[in-house]
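Undergrad: Sequence first, then the predicted structure:
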Amino acid sequence: MTDQPVFETILYEKDATDKFATITLNRPEKLNAMNKTAIREIDAAVALAVADPDVNALVITGAGRAFSAGYDLQGADYDVDIEDWHADMGENTQALLNIWKAPIPVIASINGYALAGALELMMACDLAIAADTAKFGEPEVRHNSGPPSLFMPWLLATRDVRWLMYTGDTVDAQEALAMRLVNKVVPAAELKDATEKLARKLARMPVPAIKYAKASINNQQIAAGLMTSMDYNVQAIAALHVSRRGREWMANLGRMTLKEYLEVRDAPFKGLD
């Protein structure tokens, strides 16, 4: 194979003994918040794994104390029109769909916070194992935004989807397990071993079997309307961002520090969470 590309925001490592690779989001000082570089590098690393005959399974995790806090809210220009939002969210959604449709099983290993866009990243994966200290949520509704993709209704009961997407509440690992947002919860100290054990099991499966099983499961969701749902969501959230209130919230990002922004966002909900 050709030389592996050099990444700035992620690590990509192949296991020394089994046919699986690990993508680690590697911006721990920012709780692995995903900027455009990170999104594109995750997408490139997924393509690298898919193209490698020596990779039969893939793990996605985060460095430090978070899986990821979601999309990086700092440093971008939010004074844009709806076509720009369509392009931006369309690119993000396509990167997530590339994980969802990868012909190898993808495991999310959730070592801490998985919020907003990172929750979407986790839900794009086939399976999820969480540390008992992990936290999950879609807090972006509180600043007049929404998820770039819409995997949640395809995974959870509608009551749970509405709770998470209406309230912006953060739930713990056991609540996430009860909702079937994750497959398994383990003590934080055991997460790496539990994830690698599952990755080794999947890597040793007969190669065509999971590929065709995944294709059949995905086809069921496509037939039920998943792609139409994704397209509608991009249109809806882009329109939300350019609404009057949406523009006000986006303008706040340009004139506040992130700490100030989150304090203003969450202030109305103190004592209610």
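TA: Yep, it's here.
Undergrad: For the rest of this, base every contact and every neighbour count on C-alpha atoms.
TA: Fine.
Undergrad: looking at this, residue 75 is in a strand?
TA: No. Using DSSP: H, G, I helix; E, B strand; the rest coil, the secondary structure at residue 75 is coil, not a strand.
Undergrad: quick one: it and residue 67, what's the gap?
TA: Look at residue 75 and residue 67: by CA to CA, to the nearest Å, they are 21 Å apart.
Undergrad: which one of these two has more residues nearby?
TA: residue 67 (33 against 9; other CA atoms under 10 Å).
Undergrad: The helix or strand encompassing the more buried one packs against which elements?
TA: Residue 67 belongs to strand 66-68 when assigned by DSSP states H and E. Packing contacts for strand 66-68, counted by 3 or more CA pairs under 8 Å, 6 or more residues apart in numbering; DSSP states H and E, involve strand 106-110, strand 113-115.
Undergrad: Now the most centrally placed residue in the chain: closest residue in space that isn't a chain neighbour?
TA: Taking CA atoms, centre = their mean, the centroid of the chain lies closest to residue 121, which sits 1.5 Å from it. Of all residues not flanking residue 121 in the chain, residue 96 sits nearest, at 6.2 Å (CA to CA, 6 or more residues apart in numbering).
Undergrad: wait, what's in contact with that neighbour?
TA: Shown in contact with residue 96 (CA atoms under 8 Å, 6 or more residues apart in numbering): 43, 120, 121, 124, 149.
Undergrad: How much space separates it from residue 198?
TA: Distance from residue 96 to residue 198, by CA to CA: 22 Å.
Undergrad: another one to put next to it:
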Amino acid sequence: MGVSTSAPEDGVAVVTVDFPPVNALPVRGWYDLAAAVRAAGADQEVRCVVLAAEGRGFNAGVDIKEMRRTAGHTALVGANRGCYDAFAAVYDCEVPVVAAVQGFCLGGGIGLVGNADAIVAADDAVFGLPELDRGALGAATHLARLVPQHLMRALYYTSRTVTAEELHRHGSVWRVVPRVQLLEAAVELAREIAAKDGSLIRLAKAAINGIDPVDVRRSYRFEQGFTFEANLTGVADRVRDTFGTDRESVGTDQERRS
């Protein structure tokens, strides 16, 4: 359990997240993920990173249970900072990052894939931001990188999810494959990227980030301010108190497909 890094072949590093039962990451998990992605990108032998997950879903966001059992706002602050750090690590990784997504990709998962350079998804993958149902706000910055503006707003306000195939039609998912082929397909794309000159691929990553029309770090930080406001005014607690277990919430999110 936790975050691990492997090297299936030359030039490719796979960073794998494993926090059963649904990959809802605790505060420490977000920081560990950030550190692993940064370390992989800094390795001069690595030319592409694959971000993957064990279990039935890619990511279910932050650990709401940890937030509930922690007095005050310590866990909230930690989760917000941890998510910010992990999202920035993916975006700023020195080499391209390919996200390999299966099952549910919710909340913080959208922040991770929205900052990745490419996404390969299993045919059972669904993507969404159930933040309003969880007493939170944020990651619209990253959802807006996956779908057009008005669709992003409708998905955000309703907490609905979209399928991998729908995102493939929008051009934000590179390839949709059967789940058993997911890691193989992600590594295949990573292998093609890793075949490029290591120095040049790093320059290419920096150049593409440099022409990005939106500063995703500042934009996401702006969103987080409203999450703090919701917590300070008691709105978030009121909504979170109605939130069920992680297992129940994931099932509900998967049922809300467009």
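TA: Nice, I can see it. The shown structure was predicted, so the numbers you read here are calculated from the model rather than taken from an experiment.
Undergrad: on that earlier part again, now do the buried residues in the following helix or strand past the strand holding residue 67 of structure 1.
TA: Next in sequence after strand 66-68 of structure 1, counting helices and strands by DSSP H and E, comes helix 82-100. For helix 82-100 of structure 1, the neighbour count (16 or more other CA atoms under 10 Å) marks 82, 85-86, 89-93, 95-100 as buried.
Undergrad: now swap in stretch 255-270 of structure 1 and tell me
TA: Using 16+ other CA under 10 Å as the test for burial, stretch 255-270 of structure 1 gives 261, 265.
Undergrad: ends of that stretch, how far apart?
TA: End residues of stretch 255-270 of structure 1 are separated by 23 Å (CA to CA).
Undergrad: Kindly report the same for stretch 55-72 of structure 1.
TA: 30 Å.
Undergrad: The residue nearest to the centre of structure 1 corresponds to which position in structure 2?
TA: Aligning on TM-score structural alignment places residue 121 of structure 1 opposite residue 112 in structure 2.
Undergrad: That match - that's part of a helix, no?
TA: Yes. The assignment for residue 112 of structure 2 is a helix, going by three-state DSSP.
Undergrad: Isn't it up against residue 92?
TA: No. Counting by CA atoms under 8 Å, residue 112 of structure 2 stays clear of residue 92, with 11.7 Å between them.
Undergrad: picking up where we left off before, distance of the residue nearest to residue 121 of structure 1 from residue 40 of structure 1?
TA: Counting by CA to CA, the gap from residue 96 of structure 1 to residue 40 of structure 1 is 11 Å.
Undergrad: just residue 14 of structure 1 next, same as before
TA: Taking CA to CA, one finds residue 14 of structure 1 at 19 Å from residue 40 of structure 1.
Undergrad: same check, this time on residue 147 of structure 1
TA: 18 Å.
Undergrad: Settle it for me: which of these two has more neighbours?
TA: Legend: neighbour count by other CA under 10 Å for residue 147 of structure 1 and residue 40, higher for residue 147 (23 against 16).
Undergrad: Now do the contacts for the aligned partner of the more buried one in structure 2.
TA: In structure 2, the residue matched to residue 147 of structure 1 (TM-score structural alignment) is residue 138. Residues in contact with residue 138 of structure 2 (CA under 8 Å, 6+ apart) are 131, 220, 223, 224, 227.
Undergrad: out of these, what pair is the most spread apart?
TA: 131 and 220 (13.7 Å; CA to CA).
Undergrad: Residue 230 of structure 1: neighbour count?
TA: What residue 230 of structure 1 shows, counting by other CA under 10 Å, is a neighbour count of 19.
Undergrad: repeat for residue 194 of structure 2
TA: 24.
Undergrad: swap in residue 208 of structure 2?
TA: 10.
Undergrad: What of residue 51 of structure 1?
TA: 13.
Undergrad: which residues touch the counterpart of it in structure 2?
TA: Matched by TM-score structural alignment, residue 51 of structure 1 corresponds to residue 42 in structure 2. Residue 42 of structure 2 sits next to 93, 94 when contact means CA under 8 Å, 6+ apart.
Undergrad: ok, now how distant is residue 42 of structure 2 from residue 171 of structure 2?
TA: 29 Å.
Undergrad: Please, where are all the strands along structure 2?
TA: Applying DSSP state E to structure 2 gives strands spanning 2-9, 12-18, 48-53, 97-101, 104-106, 118-122, 126-128, 161-163, 175-177.
Undergrad: of all those, which lies closest to residue 237 of structure 2?
TA: strand 104-106 (20.0 Å).
Undergrad: The closest one against structure 1, how far on average?
TA: For strand 104-106 of structure 2, the mean deviation from structure 1 after alignment is 0.9 Å (mean CA distance after the TM-score superposition for structure 1).
Undergrad: Tell me who's in contact with the closest residue to residue 214 of structure 1 other than its chain neighbours.
TA: Leaving aside its sequence neighbours, residue 214 of structure 1 sits nearest to residue 103 (CA to CA, 6+ apart; 7.0 Å). Each residue near residue 103 of structure 1 by CA under 8 Å, 6+ apart is listed here: 50, 210, 211, 212, 214, 215.
Undergrad: Closest one of those to residue 167 of structure 1?
TA: residue 214 (32.2 Å).
Undergrad: Could you find the counterpart of that closest one in structure 2?
TA: So, by TM-score structural alignment, residue 214 of structure 1 is matched to residue 205.
Undergrad: Its match: neighbour count?
TA: 18.
Undergrad: what residues are up against it?
TA: Taking CA under 8 Å, 6+ apart, one finds 94, 95, 96 in contact with residue 205 of structure 2.
Undergrad: No more questions from me, cheers.
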